[in-house]
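1. Please find the sequence and the predicted model below.
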Amino acid sequence: MLAAQALSQNYDDPLSGLVVHEVDLPQPEPGWTSVRVVATSLNMHDLWTLRGVGHPADRLPIVLGCDAAGYDSDGNPVIVHPVIADADAGGGDETLDPGRALMSERYDGTFAEYVSVPRRNLVPKPDWLSFDEAACLPVAWTTAYRMLFTKAEIRPGDRVLVQGAGGGVASAAIKLAAAAGAVVYATSRSADKRAAALAWGAHAAVPTGERLPERVDVVIETVGAATWEHSLKSLRPGGAIVVAGATSGGDPSASLNRIFYLQQRILGSTGCTRTELVAMLRMMQATGVRPVIDRTLPLAEIHKGFQLMVEGTVTGKVVVHPPAPRS
């Protein structure tokens, strides 16, 4: 089958280690099953793997990709929950299992015609959701959902700042928070992405680092060092910053005096549970919220999609289509 594998890692030239070529079909372990991938999508996680950040080189080669929607071995349309873990080890929350792994970390991922996953990780795909839309959800959208509703516990009327409008998590957070009745503020260096944020339901969108009209109750932070100080200054006393990434670097100034004096809360968030994925699908059905898709590409052109991510010109998600089954 055709697949996109990471063969090597290079921080400055990450795409040099990504190769699209023929590999063996996956052989499911006991309790696992194969899924024919109809659509998958790109995530920053894939780029970090290619850069050698958080992914040991001794795990290469590995098929990349965390998201997938397709058909299970019985022909049922499914979405793949991307966290492989023992839910009992995390007290019912598989993201707290010390041995958890995201697809493509220890097991081959979804940039392929077929992927092998635990049966527990299959979620029925609703018929109101296309395969392309479904492929956007497992990582970016569920990350945003967990940040907003599990960690921050936002309510209608809450003021929410989303840093870095345009990325997969940020676009999801803007849409989900607005659908929940929050007053959403967004930031971006790009005028086009600020305009997109307004179209997605943001109350206002301002250039990165610009002062907001009011302080917010919650900040959704995935950018890191470049926006950290602005996030703290934009947050009301007693408010919370939910952190799920640091694309601009992970060592910002702690500003401890501000944090303790204003009793601000810093909440970490990683991945999501299968239960949260199902809950988010119910919310999407009720509200009509759908993912933002920047473009679709065949698997053979996956390098083009990643290059756009490196350049920061993607708005929403890039969806990738593996080849259809060959006779």
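-> Great, that's in hand.
2. From now on I want contacts and neighbour counts done on CA atoms only, so please keep to that.
-> Noted.
3. Against Ala89, how distant is His321?
-> 35 Å (C-alpha to C-alpha, to the nearest Å).
4. Which one's more surrounded, those two?
-> Comparing His321 with Ala89 by other C-alpha atoms under 10 Å, the one with more neighbours is His321, at 23 against 15.
5. for the chain, which residue is closest to the average position?
-> Ala140 (2.0 Å; C-alpha atoms, centre = their mean).
6. Let me know the secondary structure of the nearest residue to Ala68 once chain neighbours are set aside.
-> Leaving aside its sequence neighbours, Ala68 sits nearest to Thr40 (C-alpha to C-alpha, 6 or more residues apart in numbering; 4.6 Å). At Thr40 the chain is in strand, as set by DSSP: H, G, I helix; E, B strand; the rest coil.
7. Ser8 reaches Pro56, doesn't it?
-> No. If you go by C-alpha atoms under 8 Å, Ser8 and Pro56 don't touch, sitting 10.6 Å apart.
8. who's more crowded, those two?
-> The residue with more neighbours, out of Ser8 and Pro56, is Ser8; 20 against 12, by other C-alpha under 10 Å.
9. ok, the residue lying closest to that one once chain neighbours are set aside - contacts?
-> Nearest residue to Ser8, sequence neighbours excluded (C-alpha to C-alpha, 6+ apart): Gly17, at 4.5 Å. Neighbouring residues of Gly17 by C-alpha atoms under 8 Å, 6 or more residues apart in numbering: Ala6, Leu7, Ser8, Gln9, Asn10, Leu50.
10. Now with 6 Å, please.
-> Ala6, Leu7, Ser8, Gln9 (C-alpha atoms under 6 Å, 6 or more residues apart in numbering).
11. this is the other structure I want to compare:
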Amino acid sequence: MFAAVARRTDPADPLAALALGEWPEPHVPDGWTVVTVKAAGVNHHDLWTLRGVGVVPERLPIVLGVEAAGLDEDGREVVVYPVVGDPGAGHGDETLDPGMRLLSQEYDGTFAERVAVPARNLVPKPAGMTFEQAACLPGAWLTAYRMLFGKAALPPGSTVLVQGVGGGVSTALIMMAVAAGHRVWATSRSPRKRELARSLGVDEAYPPGARLPERVDAVMETVGAATWDHSVNAVRPGGVVVVAGATTGARPVINLSRVFYRQIGVIGSTLGTRDELVALLRFCDRTGVLPLVHQVLPLTDAAAGIAALASGDVFGKIVLTT
């Protein structure tokens, strides 16, 4: 079968570590099953893997890809939940299992014509959603869903700041927050992306670091070092900063006195549970909110999709199809 593989790692030139071509059919352990991949979402996780972040050299080469939608062995349309973990070991949350792994981290991922996953990781795809849209859900959109509804847990009418608009998580945050009745502000270096953010329903979009009209109830932070100080300054006393990424660096300078004096909550968030993925699908079905797809490419053009993500000139999700 055809696959896109991290054959090695290269921090300076990640695309040089990518290999496209024939790959063995998936190994299927007991309790696992095979999904025929119809669409797979591209994520920063794929770029980090090629750079050598979060993957051990002994596990290479490995098929990339965290997100997918496709057909199960009986031809049913499914969404693939990407976390391989035991909910019991994580106190009901498989993302807290100390042995938790993601597809493309310990096990071959979704950038292939077929992928093996635990049978419990299959969730029925909503009939009114394309494979391309559904492939955006189990990674970027699930991350955003947990940040907004699981971690921040704000009442309708709250004010939410989304830092660094453009990618899959940030666009998902905007669309779901608007649908949930929040007032949403966003930031971006790009005037074009700020205008696109307004088209998604944000009340206002600002350059990074801009002084806001008032402090917000919650900040959704996936940028990291470049926006961290602004995030802490922008949230009201007693508010919360939810962190689910650090694309510009994971070691910002932290003003602890502001954090404790203003009693700001800093909450980490990673993906979500299978149950939260089911809830996300219901949310999309109920509200009519569907993932924003920036570009669809064939799997054979995976390098172009990863390069586009690395360039930062993306608004929404890049999706690969088989």
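-> Looks like it came in fine. Remember, predicted model here, so these are calculated numbers, not experimental data.
12. before we move on, back to that, give me the subset of the contacts of Gly17 of the first structure lying in helices.
-> Using DSSP state H, the subset of the contacts of Gly17 of the first structure located in helices is empty.
13. Looking at the residues you listed, state which has the most neighbours.
-> Neighbour max across the contacts of Gly17 of the first structure (other C-alpha under 10 Å) = Ala6, 25 neighbours.
14. separation between the residue lying closest to it once chain neighbours are set aside and Val139 of the first structure?
-> Spatial nearest neighbour of Ala6 of the first structure, excluding adjacent residues (C-alpha to C-alpha, 6+ apart): Leu18 at 4.7 Å. For Leu18 of the first structure, the distance to Val139 of the first structure equals 20 Å [C-alpha to C-alpha].
15. any idea which helix is longest in the second structure?
-> In the second structure, with assignment by DSSP H, the single longest helix is helix 274-287.
16. All the helices of the second structure, residue numbers only.
-> With DSSP H as the criterion, the second structure has helices spanning 44-51, 131-134, 142-145, 168-179, 191-199, 228-234, 256-261, 274-287, 302-311.
17. looking at those, which is buried most?
-> Across the helices of the second structure, averaging neighbours per residue (mean count of other C-alpha atoms under 10 Å) puts helix 142-145 on top, at a mean of 27.
18. can you count the residues close to the closest residue to Glu94 of the second structure other than its chain neighbours?
-> Leaving aside its chain neighbours, Glu94 of the second structure sits nearest to Pro87 (3.9 Å; criterion: C-alpha to C-alpha, 6+ apart). Applying other C-alpha under 10 Å, we find 16 residues neighbouring Pro87 of the second structure.
19. Pro87 of the second structure and Thr95 touch, don't they?
-> No. Using C-alpha atoms under 6 Å, Pro87 of the second structure is not in contact with Thr95; the gap is 7.7 Å.
20. Distance of Ala69 of the second structure relative to Val5 of the second structure?
-> Applying C-alpha to C-alpha to Ala69 of the second structure and Val5 of the second structure gives a distance of 19 Å.
21. Looking at the two, which one has more neighbours?
-> Ala69 (32 against 27).
22. contacting residues around that one?
-> The contact partners of Ala69 of the second structure, by C-alpha under 6 Å, 6+ apart, come to Lys38, Ala39, Val78, Val79, Val80, Phe131, Ala134, Ala135.
23. For it, which non-adjacent residue is spatially closest?
-> Val79 (4.4 Å).
24. And the one you found, what's its match in the first structure?
-> When the first structure is aligned by TM-score structural alignment, the residue opposite Val79 of the second structure is Ile79.
25. Its match contacts Val123, doesn't it?
-> Yes. The pair Ile79 of the first structure / Val123 is scored as a contact, 5.1 Å apart, by C-alpha under 6 Å.
26. More neighbours: the two, which one.
-> Ile79 (27 against 17).
27. quick one: terminal-to-terminal distance for stretch 252-270 of the second structure?
-> Across stretch 252-270 of the second structure, first to last residue, C-alpha to C-alpha, it's 19 Å.
28. for stretch 157-169 of the first structure, same thing?
-> End-to-end distance of stretch 157-169 of the first structure (C-alpha to C-alpha): 21 Å.
29. Need the residues that contact that stretch.
-> Applying C-alpha under 6 Å, 6+ apart, the contact partners of stretch 157-169 of the first structure are 140-141, 144, 181-188, 193, 216-221, 315-317.
30. distance from the centroid: which residue in the second structure tops it?
-> Distance to centre of the second structure, C-alpha atoms, centre = their mean, peaks at Tyr261 (31.9 Å).
31. where's that one relative to Gly239 of the second structure, distance?
-> 12 Å.
32. repeat for Gly70 of the second structure
-> 40 Å.
33. for Ala12 of the second structure, same thing?
-> Applying C-alpha to C-alpha to Ala12 of the second structure and Gly239 of the second structure gives a distance of 38 Å.
34. How about Pro61 of the second structure?
-> Look at Pro61 of the second structure and Gly239 of the second structure: by C-alpha to C-alpha, they are 43 Å apart.
35. For the two, work out which one has more neighbours and name it.
-> Gly239 (21 against 17).
36. ok, that one - contacts?
-> Counting by C-alpha under 6 Å, 6+ apart, Gly239 of the second structure has contacts Asp217, Ala218, Ile264.
37. how near is the residue nearest to the centre of the first structure to Glu214 of the first structure?
-> 27 Å.
38. And for Glu22 of the first structure?
-> 54 Å.
39. now do Pro291 of the first structure
-> For Pro291 of the first structure, the distance to Glu214 of the first structure (C-alpha to C-alpha) stands at 28 Å.
40. Which residue of those two possesses the greater neighbour count?
-> Of the pair Pro291 of the first structure and Glu214, Pro291 is the one with more neighbours under other C-alpha under 10 Å, namely 22 against 11.
41. State the distance from the residue lying closest to the more buried one once chain neighbours are set aside to Pro207 of the first structure.
-> Spatial nearest neighbour of Pro291 of the first structure, excluding adjacent residues (C-alpha to C-alpha, 6+ apart): Glu133 at 5.9 Å. Note on Glu133 of the first structure: its distance to Pro207 of the first structure, by C-alpha to C-alpha, is 29 Å.
42. one step back: for my notes, please list the helices of the second structure in JSON lines and give distance to Gly99 of the second structure for each entry.
-> Output for the helices of the second structure, formatted as JSON lines (distance: least, C-alpha to C-alpha, whole Å):
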{"stretch": "helix 44-51", "distance to Gly99 of the second structure": "18"}
{"stretch": "helix 131-134", "distance to Gly99 of the second structure": "27"}
{"stretch": "helix 142-145", "distance to Gly99 of the second structure": "19"}
{"stretch": "helix 168-179", "distance to Gly99 of the second structure": "25"}
{"stretch": "helix 191-199", "distance to Gly99 of the second structure": "38"}
{"stretch": "helix 228-234", "distance to Gly99 of the second structure": "30"}
{"stretch": "helix 256-261", "distance to Gly99 of the second structure": "31"}
{"stretch": "helix 274-287", "distance to Gly99 of the second structure": "16"}
{"stretch": "helix 302-311", "distance to Gly99 of the second structure": "28"}
